[in-house]
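Novice: Have a look at this prediction, sequence included:
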Amino acid sequence: MVVRVWRALVEMIRISRERSRARYQLAAMTERELLDFGMTRSEIAYELHKPRRRK
């Protein structure tokens, strides 16, 4: 039981870090790179400011 809870916690932390890295990589992209992805600065701003617990 304790091992399962510990693994779930570690997985939550891993996912949170992964999402954080992705958000900041998006924020560092140029306008041209964003256009290649089909995203705008306003969408990036939304991603950066939404609560971390949201998917």
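Specialist: Ah, there it is.
Novice: Please make it C-alpha for all contacts and neighbour counts, starting now.
Specialist: Fine.
Novice: give me the element Met12 is part of.
Specialist: Per DSSP states H and E, Met12 falls inside helix 2-27.
Novice: Show me what that helix is packed up against.
Specialist: Judged by 3 or more CA pairs under 8 Å, 6 or more residues apart in numbering; DSSP states H and E, the packing partners of helix 2-27 are helix 41-49.
Novice: State the distance from Ser16 to Met1.
Specialist: Ser16 is 23 Å from Met1, where distance means CA to CA, to the nearest Å.
Novice: These two: which is more packed in?
Specialist: Ser16 (15 against 5; other CA atoms under 10 Å).
Novice: distance between the ends of stretch 34-45?
Specialist: 12 Å.
Novice: Okay, one more to line up with it:
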Amino acid sequence: MLGWTLIFLIVALIAGVFGFTGIAGAAAGIAKIIFFLFIVLLVISLLINAFKGKGPRL
């Protein structure tokens, strides 16, 4: 999921350089949504593992 965020961020930057403001704005918005979704899922995963009593796998 974080990979998709980076892809949309790169698309937004390239589109912004070439002046496609509509595409750049849309790609940046999608990248922001996916990034925050990734953060939320990360926090949920950490909380679930904390309540199960499992530590991080090293």
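Specialist: Okay, I see it. Small disclaimer: the values here were computed from a predicted structure and weren't measured.
Novice: Need the TM-score between these chains.
Specialist: For this chain pair, the superposition-based TM-score is 0.56 by TM-score structural alignment, normalised by the length of structure 1; 36 aligned residues with a CA RMSD of 1.6 Å.
Novice: returning to that earlier point: mean distance between the helix holding Met12 of structure 1 and structure 2 after superposition?
Specialist: Averaged over the aligned pairs, helix 2-27 of structure 1 sits 0.3 Å from structure 2 after superposition, using mean CA distance after the TM-score superposition for structure 1.
Novice: Just tell me the aligned range of that helix in structure 2.
Specialist: Matched against structure 2 by TM-score structural alignment, helix 2-27 of structure 1 falls on residues 22-47.
Novice: Buried ones in the matching stretch, by neighbour count?
Specialist: By neighbour count with 16 or more other CA atoms under 10 Å, stretch 22-47 of structure 2 contains the buried residues Ile23, Ala24, Ala27, Ala28, Ile30, Ala31, Lys32, Ile34, Phe35.
Novice: Looking at structure 2, name the residue matched to Glu43 of structure 1.
Specialist: So Glu43 of structure 1 corresponds to nothing, using TM-score structural alignment.
Novice: Relative to Met29 of structure 1, how far out is Glu43 of structure 1?
Specialist: For Glu43 of structure 1 relative to Met29 of structure 1 (CA to CA), the value is 13 Å.
Novice: The two: which has the busier surroundings?
Specialist: Between Glu43 of structure 1 and Met29, counting by other CA under 10 Å, Met29 is the more crowded of the two (13 against 10).
Novice: Look at the more buried one and give its secondary structure.
Specialist: coil (DSSP: H, G, I helix; E, B strand; the rest coil).
Novice: With that, I have no additional questions.
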